[in-house]
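[1] Here's a sequence, model it:
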Amino acid sequence: MTFKSINPANGEVIASFEEDADYALKIRLGEKSFDRWKNTGIEERIKLILNLAVILEARKAELAKEISLEMGKTLKSATAEIEKCAITAKYYCQIAEEQLGSIEVSNYAHKAYYKYEPQGGILAVMPWNFPYWQALRFAIPTILAGNVVLLKHAPNVFMSATTLEKLFIEAGFENGIFQNLLVGIDKIESIVADRFIKGVTLTGSNLAGSSLASLAGKYLKKSVLELGGSDPFVVLADANIESAATFAVKSRFQNAGQTCIAAKRWIVVDEVYEEFLNKVSEKINKLKAGDPFNTESDFGPVARLDLAEKIEGQINFLVKKGAKKLINGVRKGCLLTPTLLNMSRDLSHSFTEELFGPVACIITAKNTDEAIEIANETNFGLGASLWSQNLEEGEHLLQKLNAGSVYLNSMVKSDASMPFGGINQSGYGRELGVYGFYEFCNVKSYIIEK
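    Just a heads-up that it's a prediction; the model follows:
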């Protein structure tokens, strides 16, 4: 099988890759490397991850260019992605020794403690929308904890995946610590079934997550899933409307709307609806969709033609069901200009798909209570954002929002210091924060008696 990386801006094939015929040998290499890596001191692990951070910073311009060519995000956004990876690597190196040490327990025993110990190979099935960030936010703490990683990236970003593997080697890691598997989905079951694979993680669609979770259950492997989202962005009557409008547009349209935690549903109380609508409309109309290498472009094309066609189809479906186009976006190939839809509460509730593109939906609510109810009317539960200048009341209302992360007067974003993940159809388990270390470790208890 041949995989192709296609530039979504012009449809040109920029790289081709043949499927790994020897992917099983890579697993065995990972197994041999793990035997050494798990016994490598934390100081050496930290040194190598810091080497990786230095390389990411030094080569961010060329790495960003490769991302932009392969999946279409602006060069500015791609550069920021690489920078975020380097920052995250440094953060984990600062806390690794403390977080991975022994935890003493005072109980009946002469001595008692527990440790987080590595288990082996972890399979990571990752998406194309953030080719480096999605892979490295998982891999960095997992490798620091002593595990080894096998990455099965999305086929349309195999160029970035191949480069990423080379960066680990350049940083001083031996070959089996971080490996890239150029395989199709038909090979996933045999990989999951392998005795050395101790866990699987996936960021992607609900369909892919359900499929991988089924395999993980079949072979009794730990799994972590970060799936889709339909994040609410709730604007209350006492919100700073200018700030809310700015971040609503930024959250929804960055990366051409291809972000799991984008503000996909703008829920606005009637009292400030017109003011909010006027401000976001003004800001949306100033956005420029175009060449990702043009510094004036706010976002580039979506990553693949089939994805662009799907988004266009979803817009048409919603309009047929009663949604009103307030800003009418158009499609030319993979490039979609922004669309703004007004929809009813009932339509929002019944539409269970994720809109993964530059499309914002605005829904009105009579009051705060109804706004919170609408926010929770979703099968997803990744993130939620609420806007109010009453910080005490706003913090109280955050408790009523059903999501893995809730933000007051801020857009939802992932950060190395905080656990990240969802509930319901948005998945389970956590990445980032200290949980980035722990999800694939054996929490091993030690009891010593005289």
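
[2] contacts, neighbours, all on C-alpha from now
    OK.

[3] Give me the number of neighbouring residues for Ser348.
    Using other C-alpha atoms under 10 Å, Ser348 has 20 neighbouring residues.

[4] For it, which three-state class applies?
    helix (DSSP: H, G, I helix; E, B strand; the rest coil).

[5] From Gly333, how far off is it?
    28 Å (C-alpha to C-alpha, to the nearest Å).

[6] Could you find the residue nearest the spatial middle of the chain?
    Gln134 (5.2 Å; C-alpha atoms, centre = their mean).

[7] give me the number of residues near the closest residue to it other than its chain neighbours?
    Spatial nearest neighbour of Gln134, excluding adjacent residues (C-alpha to C-alpha, 6 or more residues apart in numbering): Met126 at 6.5 Å. A count of neighbours around Met126, defined by other C-alpha under 10 Å, yields 25.

[8] which ones are touching Met126?
    By C-alpha atoms under 8 Å, 6 or more residues apart in numbering, the residues touching Met126 are 134-135, 151-154, 202-204.

[9] Second chain to compare with the first, below:
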Amino acid sequence: ASTSYVRHDPIGTVLAIMPWNFPFWQVFRFAAPTLTAGNTGLLKHAPNVFGCAIQIQDVFRKAGFPEGVFQNLIVHHNQIDRIISHDSVKAITLTGSERAGAAVAESAGKYLKKSVLELGGNNAFIVWKDANIEKAVKTAITARMLNCGQSCIAAKRFILVEEIYDDFVQQFTAAVDKLKSGNPLEDGTQVGPLARKDLAQQLNKQVRLSVEKGATLLLGGDQNNCYHAPTVLGGVKPGMPAFDEETFGPLASMIRAKDEAHAFALSEKSKYGLGVTVCTTDVNRALSHANEVSDGAYFVNELVKSDPRLPFGGTKRSGYGRELAKDGMMEFINRKTVYVAKQ
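    Coordinates of the predicted model:
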């Protein structure tokens, strides 16, 4: 070739199906890279946050985006397949449950359209024996209780090597017990109700079944309407709902590991793969274990979180594809090869 290169062109309209738990951030996490790449966006938000969706569309209008570049659709899930089938929709991105992700992936596959899925999680929070326990507990509280535990990337399984198990559990339980529950509209409230009554009931069912299978209720366990008390379970093992399932609320599962190798093995015993945290004072040694983790993120001495500068996404039943940063932008572009023959 006299000339050859690769162009990165927008693919067109991308449909975003977004959840209620972070109704603004989740949308901007999709929209910023996707629109920057030159695409247009359609938003189908969760029905309990349609008001947020209207405000988001207004933000793009006020920012000077051309009319129609970002549009909010007030529709329900029974209309999604029809929208995906439309010729103008070139790709779909969804953040939500496993069930919703499977349904959308099926529709996208039926119409041969690209999809990105960010689904549930059951993140492990591993604490080694050399960790600063006080700092680890402080990070762990935020990692589990942020947004009342209603987060796919929340730490849910606290895997503790046996040398520090008792110390960590005691300090963590005491810290959870001090959290202030109340009206989320009032300053100082740290734990409020869950988004729906059925979510609180499901979490309480997971607690009760785990206790029946041998877990120890160390704190909480009560549920009243949409409220579920911050709860700590000790002695959690594989085979219990608190270990095997995503727990979408203020429930922390304490899991004993024989050593570091056993901790990583327990971490991998999950159908999900969003992220893992390791707490230690030996950062280099922690980094040497990064290849042992199959999740999409590996954080040392920090809770797993999304950062606009870094790609975000999971593996296994947590979905596929990446959001944010360059990787997020590249998900919805046409990598076009341009070739000019030699004369």
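
[10] Which members of the contacts of Met126 of the first structure are positioned in helices?
    Counted as lying in helices by DSSP state H, out of the contacts of Met126 of the first structure, are 134-135.

[11] could I get the contacts of Met126 of the first structure as CSV with distance to Ala248 of the first structure?
    Below are the contacts of Met126 of the first structure laid out as CSV (distance: C-alpha to C-alpha, whole Å):
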residue, distance to Ala248 of the first structure
Gln134, 23
Ala135, 26
Leu151, 33
Lys152, 33
His153, 30
Ala154, 28
Leu202, 27
Thr203, 24
Gly204, 23
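
[12] Pull the most distant pair out of the contacts of Met126 of the first structure.
    Leu151 and Gly204 (13.8 Å; C-alpha to C-alpha).

[13] So which of those two has more stuff around it?
    Between Leu151 of the first structure and Gly204, counting by other C-alpha under 10 Å, Leu151 is the more crowded of the two (24 against 21).

[14] From Leu203 of the second structure, how far off is the aligned partner of the more buried one in the second structure?
    Aligned by TM-score structural alignment, Leu151 of the first structure pairs with Leu43 of the second structure. Here the criterion is C-alpha to C-alpha. By it, Leu43 of the second structure lies 29 Å from Leu203 of the second structure.

[15] and what of Lys113 of the second structure?
    From Lys113 of the second structure to Leu203 of the second structure the distance is 35 Å (C-alpha to C-alpha).

[16] Mind checking which of those two has more residues around it?
    A direct count of neighbours by other C-alpha under 10 Å for Lys113 of the second structure and Leu203 places Leu203 higher, at 21 against 15.

[17] so what corresponds to that one in the first structure?
    Per TM-score structural alignment, Leu203 of the second structure is aligned with Ile311.

[18] hang on, its match packs against Ala360?
    No - judged on C-alpha atoms under 8 Å, Ile311 of the first structure makes no contact with Ala360 at a distance of 11.7 Å.

[19] residue ranges for the helices of the stretch 201-343 of the second structure, please.
    241-244, 260-268, 283-287, 325-331 (DSSP state H, counting those that start in this stretch).

[20] looking at those helices, which is closest to Arg7 of the second structure?
    That would be helix 325-331 among the helices of the stretch 201-343 of the second structure, by C-alpha to C-alpha, at 11.5 Å.

[21] Verify the stated contact: the residue nearest to the centre of the first structure with Ile140.
    No - between Gln134 of the first structure and Ile140 there is no contact under C-alpha under 8 Å: 10.7 Å.

[22] And Ile362 of the first structure, how far from Leu318 of the first structure?
    Distance of Ile362 of the first structure to Leu318 of the first structure, given as C-alpha to C-alpha: 13 Å.

[23] now do Ala375 of the first structure
    Relative to Leu318 of the first structure, Ala375 of the first structure is positioned 19 Å away (C-alpha to C-alpha).

[24] More neighbours: which of those two?
    Ranked by neighbour count (other C-alpha under 10 Å), Ala375 of the first structure and Leu318 place Ala375 first, with 28 against 18.

[25] Please say which position in the second structure that one maps to.
    Per TM-score structural alignment, Ala375 of the first structure is aligned with Ser267.

[26] Could you do Ala248 of the first structure as well?
    Ala248 of the first structure maps onto Ala140 of the second structure when the alignment is built from TM-score structural alignment.

[27] What's the average distance for the helix or strand containing that match when superposed on the first structure?
    Assigned by DSSP states H and E, Ala140 of the second structure falls within helix 133-145. Helix 133-145 of the second structure, aligned to the first structure and superposed, deviates on average by 0.7 Å (mean C-alpha distance after the TM-score superposition for the first structure).

[28] Which stretch of the first structure lines up against the helix or strand following that helix?
    Next along the chain after helix 133-145 of the second structure, taking DSSP H and E as the criterion, comes strand 155-161. Counting by TM-score structural alignment, strand 155-161 of the second structure pairs with residues 263-269 of the first structure.

[29] on average, how far is the matching stretch from the matching bit in the second structure?
    Following superposition, stretch 263-269 of the first structure is found to deviate from the second structure by 0.3 Å on average (mean C-alpha distance after the TM-score superposition for the first structure).

[30] Over which residues of the second structure does the helix ranked longest in the first structure lie when aligned?
    The residue-count maximum for a helix in the first structure (DSSP H) belongs to helix 75-99. For helix 75-99 of the first structure, there is no aligned range in the second structure, judged by TM-score structural alignment.

[31] Quick one: list the elements packing against that helix.
    If you count contacts as 3 or more C-alpha pairs under 8 Å, 6 or more residues apart in numbering; DSSP states H and E, helix 75-99 of the first structure packs onto helix 42-58, helix 60-71, helix 133-144.
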